[in-house]
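**Q** sequence and predicted model, in that order:
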Amino acid sequence: MNGKTGDRLHVHGNVVGQPDRTGEIIEVRGPDGGPPFLVRFDDGHEGLVYPGPDAVIEPRAKASR
């Protein structure tokens, strides 16, 4: 799983009743765009994340002209 700064990380809840978490990748610390990622979650919390199989990276939307 590779990401870039500005991409969105979406982590699906894997327990009944656990909400999904989303955030912006603000730093990529692994080689060649791999994990770990420093992520600023939508609630303002920042953390170092090694995403598992329940995570998806959504590429940053490119600005249209």
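**A** Done, it's in.
**Q** drop to CA atoms for contacts and neighbour counts, all remaining ones
**A** Fine.
**Q** confirm for me that H10 is in contact with T22.
**A** Yes - in this structure H10 lies within contact range of T22 using CA atoms under 8 Å: 4.5 Å.
**Q** alright, now check it against this:
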Amino acid sequence: MRASVGGRVQVHGKGAGNPDQVGEIIEVRGADGEPPYLLRFPDGRESLVFPGPDSVILPPAP
């Protein structure tokens, strides 16, 4: 999985009532675009994420 700053990571919810979460990549800490990624979510919180099989990389928001 490779990404760049400005891209987004979508983490799929794990069951009914758990919506998908999408965060903007504000920092790539791995080599050559590899994880971990520092994400900023719409509510302002930031989190260091190692995306798993329930995640996809999305292009930057329009």
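**A** Happy to help now that I have it. All of these numbers come straight from a predicted model, not from anything done at the bench.
**Q** list the TM-score for the superposed pair.
**A** Once superposed, the chains reach a TM-score of 0.90 (TM-score structural alignment, normalised by the length of structure 2), with 62 aligned residues with a CA RMSD of 1.4 Å.
**Q** how close does G17 of structure 2 sit to R8 of structure 2?
**A** For G17 of structure 2, the distance to R8 of structure 2 (CA to CA, to the nearest Å) stands at 22 Å.
**Q** which of these two has more neighbours?
**A** R8 (23 against 7; other CA atoms under 10 Å).
**Q** counterpart of that one in structure 1?
**A** The alignment partner of R8 of structure 2 in structure 1, by TM-score structural alignment, is R8.
**Q** so where does the closest residue to that match other than its chain neighbours fall, helix or strand?
**A** Nearest residue to R8 of structure 1, sequence neighbours excluded (CA to CA, 6 or more residues apart in numbering): E24, at 4.5 Å. For E24 of structure 1, the element it lies in under DSSP states H and E is strand 21-28.
**Q** list the buried residues in that strand.
**A** T22, G23, E24, I25, I26, E27, V28 (16 or more other CA atoms under 10 Å).
**Q** and the fourth one, what does it touch?
**A** With contacts defined as CA atoms under 8 Å, 6 or more residues apart in numbering, I25 of structure 1 is in contact with G3, K4, T5, G6, D7, R8, L9, F37, L38, V39, R40.
**Q** the closest residue to it other than its chain neighbours and G17 of structure 1, how far apart?
**A** Nearest non-adjacent residue to I25 of structure 1, counting by CA to CA, 6+ apart: V39, 4.5 Å away. Here V39 of structure 1 is placed at a distance of 23 Å from G17 of structure 1 (CA to CA).
**Q** then G33 of structure 1?
**A** Taking CA to CA, one finds G33 of structure 1 at 32 Å from G17 of structure 1.
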